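Q: Requesting a structural model of the entry that follows:
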Amino acid sequence: MLSRIPILNCLRAQVGGQASQNVALLRSFSSSPSVQASRKQKHKPRRSYRDLYAADYRKKANIARQEVLKKERSELAGDPVKGRPTPFLESLDTGKEPEVEVQDAPYFRQGARGDWQKKVYLSSYVREDELEEVLNKSPEKSHMLIRKLNEAWQDDNAGVKPVRGSFETDEAYEAEVRRRQELRAPLNRIHDEEARTLVKKRITKDHDTAKESLRRILQLENASHKDIFHSNVLRCIDKFGRHHTDKILKPPPNLKDQKAEPRPYARGGPDTGSSEVQIAILTAKIQRLSRIDQEGQLRKDKANKRNLTLLVHRRQKLMKYLYRKEKGGPRWQHLVDTLGLGDAMWKGEISL
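A: Sure thing, here's the model as predicted:
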């Protein structure tokens, strides 16, 4: 049998370069390529049962640790709907102001208290100070009524005047009128005092009854959920509106370096359109719907479930905007600490 090398040499000499390219395509007489033949087949070492058990244990430990970290992060971020419990957040259920505490937060001005403008709201958009003012004015009107009644009683009971035609002269008629007035003067005085006392007692009793009735009617304990929500809206406007927070919160850091703070523009009334107020009002609505959902009343109420989702995402947009504008300033910290808002309410994706 001829070897392969002399044959290849003869072909190169006769044909030249073109034959050399064709010869390169020829396979060797080996059953497998030379490159594959040179490689050695590598076998993975068989793992022992001890190694398999250790790997499985490490995998389970890693998964358990991931679950613990996920739970800790979720607790730190808070619930995306309810948030952390705070006194103001808990007071939304009753509509009344929580217990007053001195504000020692660093974002408040020195000597500023959060309760300096405290207003207790009742149902039907009535404040307690307005009710007291009206009730204190009513006794004055009652006394005026008593005086008018006394004057009218004196005029009616002054005595029956004599007939003028029965007297011959005017002097005799006037003398008879003076005589009858002198006779009835003590009786008029006695009746005047008795009437005044009786009318005073009656009016005072009616006034006390009316006061107690008004207080019971306007109490939030006897009000509907709609009246409680209106009271919460007014409280949110008074607490987070910039007509109030401009006086108690410190200026932003970029204004501290200036010699004088810019004078705030004159407001036409209470601030109802700022992001802080809108976030607080949305939180009051979310608190109501979440409590109903917790009681199980929203189990088949698809419409209110959708409304709750829309409110949560609307609050998330406003919180992102406020954080971007304030950059964690005093207004942001005051809002977050008062309402108990967490990172889960505005960071990332919220799914209910």
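
Q: can we go C-alpha only for contacts and neighbour counts from here?
A: Noted.

Q: Let me know the distance separating residue 275 from residue 89.
A: 18 Å (C-alpha to C-alpha, to the nearest Å).

Q: between these two, who's got more neighbours?
A: Using other C-alpha atoms under 10 Å as the criterion, residue 275 and residue 89 rank with residue 89 on top: 20 against 16.

Q: I'd say that one and residue 337 touch.
A: No: in this structure residue 89 lies outside contact range of residue 337 using C-alpha atoms under 8 Å: 10.3 Å.

Q: Report the set of residues contacting both of those two.
A: Here residue 89 and residue 337 share no contacting residue, scored by C-alpha atoms under 8 Å, 6 or more residues apart in numbering.

Q: Show me the helices in the stretch 101-250 of the chain, by range?
A: Shown for the stretch 101-250 of the chain, the helices assigned by DSSP state H, counting those that start in this stretch span residues 128-156, 170-218, 225-240, 242-248.

Q: Could you dump those helices into TSV with mean neighbour count added?
A: Shown next, in TSV, are the helices of the stretch 101-250 of the chain (neighbours: other C-alpha atoms under 10 Å):
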stretch	mean neighbour count
helix 128-156	13
helix 170-218	14
helix 225-240	20
helix 242-248	17
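
Q: Spit out the contact partners of residue 221.
A: residue 94.

Q: any idea how far it is from residue 246?
A: 33 Å.

Q: Checking the residue nearest the centre of the chain next. Helix, strand or coil?
A: Closest to where the C-alpha atoms of the chain average out (C-alpha atoms, centre = their mean) is residue 280, at 2.8 Å. Under DSSP: H, G, I helix; E, B strand; the rest coil, residue 280 falls in the helix class.

Q: Enumerate every residue touching it.
A: Shown in contact with residue 280 (C-alpha under 8 Å, 6+ apart): 236, 240, 339.

Q: Please generate a structure for the following sequence too, so the two can be compared:
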Amino acid sequence: MLRSRFSQCSRIVASTSAAPLTACLHTSAALQATSARRRKQVVAEKKIAERRIEKQRLEELNRPHVVLGSRPGDDAKWSNCDLAKVLISEEQISSAPKPTVDPSGQLLLPEILNFGVGATEKEMLFETLPTLSAEFKTERAPVYKMQEEAVKAEAQELHKASTLATLLDLRNANAGGIAFANRQRIVAAFSEPGKPNDTGRPEVQAALVTYTIRKLWDHLSRMKKDVASRRNLRRLVHQRAKILKYLKRIDRDRYENVLQRLGLEPESVEGELVV
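A: Take a look at the predicted model:
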């Protein structure tokens, strides 16, 4: 029993004598301690990182749309550009006046006829042919009825011309007919004055591609699961950028002018484009 008491006392003495030694050798507080200079440096680095993230966020918000080419909230850039003014929409076609005959007997034709009917065809269908038909009918009539037949023939030809104009009105065309008319207007507006139908001109090609991109974007805003159209949209965006970069290499002034006419920002066609 005495031996057990001695062993307990020795363990107590050993434990109490080792406690101060371990306390002196403990270094966790020293490791956690940092200088005031280092703390200031850490705070400054955090602020710099926060400012960098905020700057990147603002740049992303102000970056022009890759497809539409304008900055967020800047819808006036598209509505005021030359391409938007050239295009005609279905609403404008439906609100346009229908072909009518005025009280003086003059046929009022619609502003735009269906695709395939240009200025030459319009003159032939509504001026030349009615006049020739009325003269032919008058010449075949007896002499004493020539004046009466002439008036009758003119009224008949005017009625025929009015019916034909109603049929050839662009409001009777489908989406393909309206797109064809818009492409004709784009080619005429963006060609050189001396070359009215120069479809190989870079400005004309960029305008036609931009028009197709706008149509696809409107379609995808309604049909979000159309994967094939989304792939075509991505291809057209890069094709437009390729055309405009080529124009930038050969003539910087023409490049800047066509960007303004198409309502595009330079950032929407330069650099990496993620669609």
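
Q: TM-score for the pair, please.
A: Remark: TM-score between the superposed chains equals 0.65 [TM-score structural alignment, normalised by the length of the second structure]; 218 aligned residues with a C-alpha RMSD of 3.6 Å.

Q: For the second structure, which segments count as strands?
A: Assigned by DSSP state E, the strands in the second structure fall at 100-101, 107-108.

Q: The last one aligns to what range in the first structure?
A: I take that to be strand 107-108 of the second structure. Applying TM-score structural alignment, one finds that strand 107-108 of the second structure aligns to no residue range of the first structure.

Q: I'd guessed residue 92 of the first structure sits against residue 232; true?
A: Yes: using C-alpha under 8 Å, residue 92 of the first structure is in contact with residue 232, at 6.3 Å.

Q: Quickly list what's touching both of those two.
A: Common neighbours of residue 92 of the first structure and residue 232 (C-alpha under 8 Å, 6+ apart) are residue 284.

Q: residue contacts, residue 15 of the second structure?
A: With C-alpha under 8 Å, 6+ apart, residue 15 of the second structure has no contacts at all.

Q: how close does it get to residue 5 of the second structure?
A: According to C-alpha to C-alpha, residue 15 of the second structure stands 16 Å off from residue 5 of the second structure.

Q: Same question for residue 67 of the second structure.
A: Distance of residue 67 of the second structure to residue 5 of the second structure, computed by C-alpha to C-alpha: 91 Å.

Q: More neighbours: which of those two?
A: Each of residue 67 of the second structure and residue 5 has its neighbours counted (other C-alpha under 10 Å); residue 67 has more, 22 against 9.

Q: what's the span of stretch 68-85 of the first structure, first residue to last?
A: OK, stretch 68-85 of the first structure end separation, C-alpha to C-alpha: 23 Å.

Q: before we move on, the earlier item: quick check, nearest of the contacts of residue 280 of the first structure to residue 70 of the first structure?
A: residue 339 (24.2 Å; C-alpha to C-alpha).

Q: Grab the nearest non-local neighbour of the closest one.
A: Among residues not flanking residue 339 of the first structure along the chain, residue 89 sits closest, at 5.7 Å (C-alpha to C-alpha, 6 or more residues apart in numbering).

Q: In contact with the one you found, which residues are there?
A: 338, 339, 340.

Q: Could you say which of those residues is surrounded by the most neighbours?
A: So for these (other C-alpha under 10 Å), the most neighbours sit at residue 339, 21 neighbours.

Q: I'd like to know how far the aligned partner of that residue in the second structure sits from residue 44 of the second structure.
A: Alignment note (TM-score structural alignment): residue 339 of the first structure maps to residue 262 of the second structure. As for residue 262 of the second structure, its distance to residue 44 of the second structure is 45 Å (criterion: C-alpha to C-alpha).

Q: Ok, residue 22 of the second structure next?
A: Counting by C-alpha to C-alpha - residue 22 of the second structure and residue 44 of the second structure are separated by 38 Å.

Q: So between the two, which is more surrounded?
A: residue 44 (12 against 9).

Q: what's the distance between the more buried one and residue 123 of the second structure?
A: 77 Å.

Q: what's the answer for residue 133 of the second structure, then?
A: 14 Å.

Q: swap in residue 164 of the second structure?
A: In this view, residue 164 of the second structure and residue 123 of the second structure are 13 Å apart by C-alpha to C-alpha.

Q: still on that earlier bit, so which of the helices of the stretch 101-250 of the first structure gets nearest residue 325 of the first structure?
A: Of all those, helix 242-248 sits nearest to residue 325 of the first structure, with 14.8 Å by C-alpha to C-alpha.

Q: can you tell me which of the helices of the stretch 101-250 of the first structure comes nearest to residue 319 of the first structure?
A: Across the helices of the stretch 101-250 of the first structure, closest to residue 319 of the first structure is helix 225-240 (C-alpha to C-alpha), at 14.0 Å.

Q: Can you check which part of the second structure that closest one sits on?
A: So helix 225-240 of the first structure sits over residues 175-190 in the second structure, by TM-score structural alignment.

Q: What of stretch 18-31 of the first structure?
A: Counting by TM-score structural alignment, stretch 18-31 of the first structure has no counterpart in the second structure.

Q: same deal with stretch 273-281 of the first structure?
A: With TM-score structural alignment as the criterion, stretch 273-281 of the first structure aligns to 200-208.
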